[in-house]
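Participant: sequence and computational prediction follow.
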Amino acid sequence: MEYGPDDQVERDAPTAPFQQLAAILRARIERGDWQPDRAIPGENALADEYDLSRPTVRRSIAVLAEAGLVYAVPGRGTYVAKQKPEGQTPSE
């Protein structure tokens, strides 16, 4: 199932809530809700907005970090990574 930037997490969906949230946040990043090198909302804010626990939000953010979409700055928060143009390899 595909999730858009304005979707909500569905508790009865076959996809795990952390995967749904990761897809929603990815869509929001792709839409430009948060610009590169700008912070996304904190774990508490996202947990409140999507009615999820902080560990679920943390797991979603970890999925985005593994995909290279966000990065963490200790003591500061999580920021949107600069995106590489389509088709560009990491060495370019």
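Facilitator: All right, it came through fine. Source: prediction; values computed, not measured. Numbers count the residues shown, from 1 in each chain.

Participant: make it CA atoms for all contacts and neighbour counts henceforth
Facilitator: OK.

Participant: which strand or helix spans the most centrally placed residue in the chain?
Facilitator: Centroid-nearest residue in the chain, with C-alpha atoms, centre = their mean: residue 25, separated by 3.6 Å. Using DSSP states H and E, residue 25 sits in helix 17-31.

Participant: contacts for the following helix or strand past that helix, please.
Facilitator: Once the chain leaves helix 17-31, the next helix or strand it forms, by DSSP H and E, is helix 43-50. Helix 43-50 is contacted from outside by 8, 9, 52, 53, 54, 57, 58, using C-alpha atoms under 8 Å, 6 or more residues apart in numbering.

Participant: what about versus this one:
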Amino acid sequence: MTIDREGPTPPYRQIADILRRRISDGSIPVGRRIPSLVELEQDYGVARDTLRKAVQVLKDEGLVETVIGMGVFVVAQPKED
């Protein structure tokens, strides 16, 4: 996927949306590491600060967590009743 740099949605939000979709459709399953900043930088051609902001959005939503020295991993979501 490409990032629309001219669109109304900031690039970090677009990347967060892409990663969120990959998590929700199972492309990145629970317990799996999301791509590293280096991998994301190569995929989307954006600055690492932009990628850090995208990952922070997912952390704030409770979708991922950092495991020190290992990366950022998808966490299980509570079941909705």
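Facilitator: Noted; the coordinates are in hand. Because the structure is predicted, anything quoted here is derived from the model rather than measured.

Participant: thinking again about what came up before, aligned partner of the residue nearest to the centre of the first structure in the second structure?
Facilitator: Under the alignment (TM-score structural alignment), residue 25 of the first structure maps onto residue 19 of the second structure.

Participant: distance of its match relative to residue 72 of the second structure?
Facilitator: 12 Å (C-alpha to C-alpha, to the nearest Å).

Participant: can you check residue 21 of the second structure too?
Facilitator: 16 Å.

Participant: so for the two, which sits in the more crowded spot?
Facilitator: More neighbours surround residue 72 than the other of residue 21 of the second structure and residue 72, with 20 against 13 (other C-alpha atoms under 10 Å).

Participant: you'd agree that one is up against residue 59?
Facilitator: No: taking C-alpha atoms under 8 Å as the definition, residue 72 of the second structure is not a contact partner of residue 59, at 9.1 Å.

Participant: the alignment partner in the first structure of residue 77 of the second structure sits in which helix or strand?
Facilitator: Taking TM-score structural alignment, the alignment pairs residue 77 of the second structure with residue 83 from the first structure. If you go by DSSP H and E, residue 83 of the first structure is not part of any helix or strand.

Participant: spatially nearest residue to residue 83 of the first structure (excluding sequence neighbours)?
Facilitator: residue 69 (7.1 Å; C-alpha to C-alpha, 6 or more residues apart in numbering).

Participant: for residue 65 of the first structure, same thing?
Facilitator: Nearest to residue 65 of the first structure is residue 71, by C-alpha to C-alpha, 6+ apart, at 5.7 Å.

Participant: fine by me, we can end here.
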